[in-house]
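S.K.: What would the 3D arrangement of this be:
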Amino acid sequence: MTRTLADLTTLRVGGPASRMIEASSEKEIVETVAAADAAGEPLLVLGGGSNVLISDAGFPGVVVRDTRREIAVESEDACGGAAFSVTAGMPWDDVVLRAVTEGWTGIEALSGIPGSTGATPVQNVGAYGQEVGDVVAMVRTWDRQEQRFRTLARGELGLGYRTSILKESLHRDGGWHPTPRYVVLSVMFQMRLATRSTPIRYPELARTLGVEVGERVESAEVRAAVLELRSGKGMVLDGDDHDTWSAGSFFTNPVLPEDAELPEGAPRFPAGDGYVKSSAAWLIQHAGFERGFRLDGAAASLSTKHVLALTNRGAASAEDLLALARTVRDGVRDTFGITLVPEPVLVGLTL
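M.R.: Purely as a prediction, here's the structure:
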């Protein structure tokens, strides 16, 4: 069994784990998590490894990987749509492909996103005008604090832009980092039955499809267009392309009070509740960081396709990536007074 965490993450950095468990059942996952917590052993529940940056020293505890790959259809009819449950370890893009194939609409624009299904409600993963929160019905979890199973309905998840109570519990209730208080075991989705997509919300996707914002097209066409767009930005995994040796977007788009001063020309989108959202990529580029930017002698750089991705050019260390992230963060802060927040979970590291 592979013991080096670099082999299990899309950034391809990270040292060894003290102990690794590949769990093939819910029972095994829960028993491993509960035993680690009872013993005070550090715990890292690792999904697809696509949203994590792990120390070169590795992880001094138990790493648990969910190897289950199951989709269970609970119901499917014209009135109620499709209701189906997915185990946390299922690769997310396999779920999207199944939905498009079956005529379950609502996640076709989330094609090509790496990682596991269990991570999607934690981050409330979103892209090209869709979010997982649009179609999540409930999430089955193991509550590490109360030592019991807990099913959280959509309204209890606190879903927002790249956040949820699942993610917030990394740092609340005494601090559970780097694994949240709530360990996701499976996710229940509810989607409409249709071969056509939900209304296209994202202008770039609409232009690629040759339609107006608000129109619907075949979901398979949306999936193909999104995969094309993501590939052009180095956001579809390819072992031969170092631009895909990344954690995707390293910084979240800043959400600011609506009266906040933004530089002239910076994107400004309503975010609700008196807030607006801008573009981290715009701020990075206009602070002077171009695609491919790297520090002298470092094996990490911004993607040559997209400034929002920090990439491993083949031999980068975690410290190389952190140094690059700090340089970009500080450059944006010094230029615009806005501090960007990293999206990946940092394990054994601080920015």
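S.K.: hey, let's count contacts and neighbours off CA atoms from now on
M.R.: Will do.
S.K.: could you say what helices and strands the helix or strand hosting residue 326 packs with?
M.R.: Using DSSP states H and E, residue 326 maps to helix 318-336. On a contact count with 3 or more Cα pairs under 8 Å, 6 or more residues apart in numbering; DSSP states H and E, helix 318-336 meets helix 280-286, strand 300-302, strand 309-312.
S.K.: As CSV, the ones you listed with distance to residue 112 and mean neighbour count would be great.
M.R.: Shown next, in CSV, are those (distance: least, Cα to Cα, whole Å; neighbours: other Cα atoms under 10 Å):
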stretch, distance to residue 112, mean neighbour count
helix 280-286, 20, 21
strand 300-302, 20, 27
strand 309-312, 15, 29
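S.K.: Turn these into JSON lines, including distance to residue 127.
M.R.: Compiled in JSON lines, those are given as follows (distance: least, Cα to Cα, whole Å):
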{"stretch": "helix 280-286", "distance to residue 127": "14"}
{"stretch": "strand 300-302", "distance to residue 127": "20"}
{"stretch": "strand 309-312", "distance to residue 127": "15"}
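S.K.: one more to line up against the first:
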Amino acid sequence: MLDKFLTQRLAALDGVSVDTSTTFAQLTTLRVGGAPTLAVSCESAESAVAALRLLDQASVRYLVVGGGSNLLVADGPQDIVVVRLAFDALDVHVASGLVRAEAGVVWDDVVDTAVAVGLGGIECLSGIPGHAGAVPVQNVGAYGAEIADVLTQVYLYDTSTGEASWVPASALDLAYRYSNLKFTGRGVVLAIELHLSTDGLSAPLRFGQLTQTPGERRPVADVRAQVLALRASKGMVLDAADHDTWSAGSFFTNPIVPASLAETIQARVRDTHGEDDAARMPRHPLPAASTDAEGALATPSAPESTEPAATRANTAEPLEKLSAAWLIERAGFAKGYPGSGPATLSTKHTLALTNRGSATAADIVALAREIRSGVQDAFGVTLEPEPIWLGVSI
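M.R.: Reported below is the predicted structural model:
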């Protein structure tokens, strides 16, 4: 419980302000969710450490919220404190390619600034909403790239010690949409450091919609423009006037399954949709060395819990990554499904669940359950939600 005395101590810290009027509907891109007990805003890394230390010492549950693009929060009051990291210094060293960004920097501003001076490696991560501090937590990735490719270290507040220090990326167990910061309460990222290429060219391109020549490198500005156009076509660039962007982005992670299950799914598609459609099924074999890191299908967890034991694919055979969007569509869910109502699939992209303007968290949850059940019934694959769920479960 948060008592009046602790609230007063938080408010008295230099660089810290508090309020009780903020709601999760105001803080998240899904625009749903009730009010936290308190919202605490910190203007520097030092003030954040002081506030976080007080909350930890008092055993008060808190959740750090940046852009709110990866959160689904229940309706009604939430017994949790929101911490906002309102410091946003960005330091770019062009000659070395080193970039340091404080947690409160808007992520796409980091990408835009790097690309503008010819630094490469994060151009495929253009247009992703949220703040820099959240990027390592789930190893954000898109279009064949992920932050693990360029992250060197993070400035981390350690909840076990109450202190902050630079921690190497190698200590974060980065894997597909995962780090050991996710769900564990290990710490809070206060800043990140990236090492980017300095030759003005992108990282080797691997995504089919960006190149027909895998491994090709192109000018970073060209790739960023192409990625932004692709994301906009899918409703994945935030626009308050466009309800297709009132979402949490890609709602389900791409499932990783044994090759035998992928074969079974492809056979079912062949029976129901024909040979040509089955031949186009996205199947991406994973290297044997990545089995342990990427073979886990993690169950979503609220931030007050540690991550439950992962449901692992049978690692005795090769693993493949499938497309969640492709499976959703083949299970009978079209863009805009169900066509009307407060919550629907995006009219531009079947992997986004959207608030059409008046949805509640319960509406989003009901749609997520329907989609997941449909894919499970059709293909025997249990899709795992990507956002953090608070006060609700699938």
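S.K.: Can you calculate the TM-score here?
M.R.: For this chain pair, the superposition-based TM-score is 0.91 by TM-score structural alignment, normalised by the length of the first structure; 332 aligned residues with a Cα RMSD of 1.6 Å.
S.K.: how about the helices in the second structure?
M.R.: For the second structure, the helices defined by DSSP state H occupy 4-12, 24-27, 45-57, 107-116, 220-233, 259-273, 275-279, 291-294, 324-330, 361-379.
S.K.: neighbouring contacts of the first one?
M.R.: When you say that, I think you mean helix 4-12 of the second structure. 16-18, 40, 51, 54 (Cα atoms under 8 Å, 6 or more residues apart in numbering).
S.K.: do the same with the last one
M.R.: By Cα under 8 Å, 6+ apart, the surrounding residues in contact with helix 361-379 of the second structure are 32-33, 72-75, 265, 268, 327-328, 331-333, 342-344, 353-355, 381-383, 392-394.
S.K.: Mind doing that once more with 7 Å?
M.R.: If you take Cα atoms under 7 Å, 6 or more residues apart in numbering as the criterion, helix 361-379 of the second structure is touched by 32-33, 72-75, 265, 327-328, 331, 342-343, 381-383, 394.
S.K.: And for the third one?
M.R.: Here helix 45-57 of the second structure makes contact (Cα under 7 Å, 6+ apart) with 10, 14-16, 42, 85, 157, 159, 162, 190.
S.K.: Considering these, which is situated nearest to residue 235 of the second structure?
M.R.: Nearest to residue 235 of the second structure out of these is residue 85 (Cα to Cα; 26.9 Å).
S.K.: What's the local residue count around the closest one?
M.R.: Neighbour count of residue 85 of the second structure, defined by other Cα atoms under 10 Å: 26.
S.K.: How about residue 270 of the second structure?
M.R.: The tally of other residues near residue 270 of the second structure (other Cα under 10 Å) stands at 16.
S.K.: got the contact list for the aligned partner of residue 294 of the first structure in the second structure?
M.R.: Correspondence of residue 294 of the first structure to the second structure, assessed by TM-score structural alignment: residue 338. Shown in contact with residue 338 of the second structure (Cα under 7 Å, 6+ apart): residue 344.
S.K.: for residue 65 of the second structure, same thing?
M.R.: So residue 65 of the second structure contacts 82-84 (Cα under 7 Å, 6+ apart).
S.K.: Among these, which ones are in strands?
M.R.: 82-84 (DSSP state E).
S.K.: Now which residue in the second structure aligns to residue 135 of the first structure?
M.R.: Taking TM-score structural alignment, the alignment pairs residue 135 of the first structure with residue 150 from the second structure.
S.K.: Make sure that match is actually in contact with residue 195.
M.R.: Yes: using Cα atoms under 7 Å, residue 150 of the second structure is in contact with residue 195, at 5.4 Å.
S.K.: Number of residues surrounding residue 261 of the first structure?
M.R.: Residue 261 of the first structure has 11 neighbours, counted by other Cα under 10 Å.
S.K.: no, scratch that, I was asking about residue 273 of the second structure
M.R.: For residue 273 of the second structure, the count of nearby residues is 13 (other Cα under 10 Å).
S.K.: That one and residue 75 of the second structure: what is the separation?
M.R.: 40 Å (Cα to Cα, to the nearest Å).
S.K.: Could you dump the contacts of residue 65 of the second structure into TSV and include distance to residue 203 of the second structure and neighbour count?
M.R.: Shown next, in TSV, are these (distance: Cα to Cα, whole Å; neighbours: other Cα atoms under 10 Å):
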residue	distance to residue 203 of the second structure	neighbour count
82	36	26
83	34	20
84	32	23
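S.K.: now these in JSON lines, with distance to residue 247 of the second structure?
M.R.: Output for the contacts of residue 65 of the second structure, formatted as JSON lines (distance: Cα to Cα, whole Å):
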{"residue": "82", "distance to residue 247 of the second structure": "20"}
{"residue": "83", "distance to residue 247 of the second structure": "22"}
{"residue": "84", "distance to residue 247 of the second structure": "20"}
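S.K.: what do we get in the second structure for residue 121 of the first structure?
M.R.: Residue 121 of the first structure maps onto residue 136 in the second structure when the alignment is built from TM-score structural alignment.
S.K.: what's the neighbour count on the closest residue to its match other than its chain neighbours?
M.R.: Sequence neighbours aside, residue 147 is the residue nearest to residue 136 of the second structure in space, at 6.6 Å (criterion: Cα to Cα, 6 or more residues apart in numbering). Other residues near residue 147 of the second structure come to 21 when the count uses other Cα under 10 Å.
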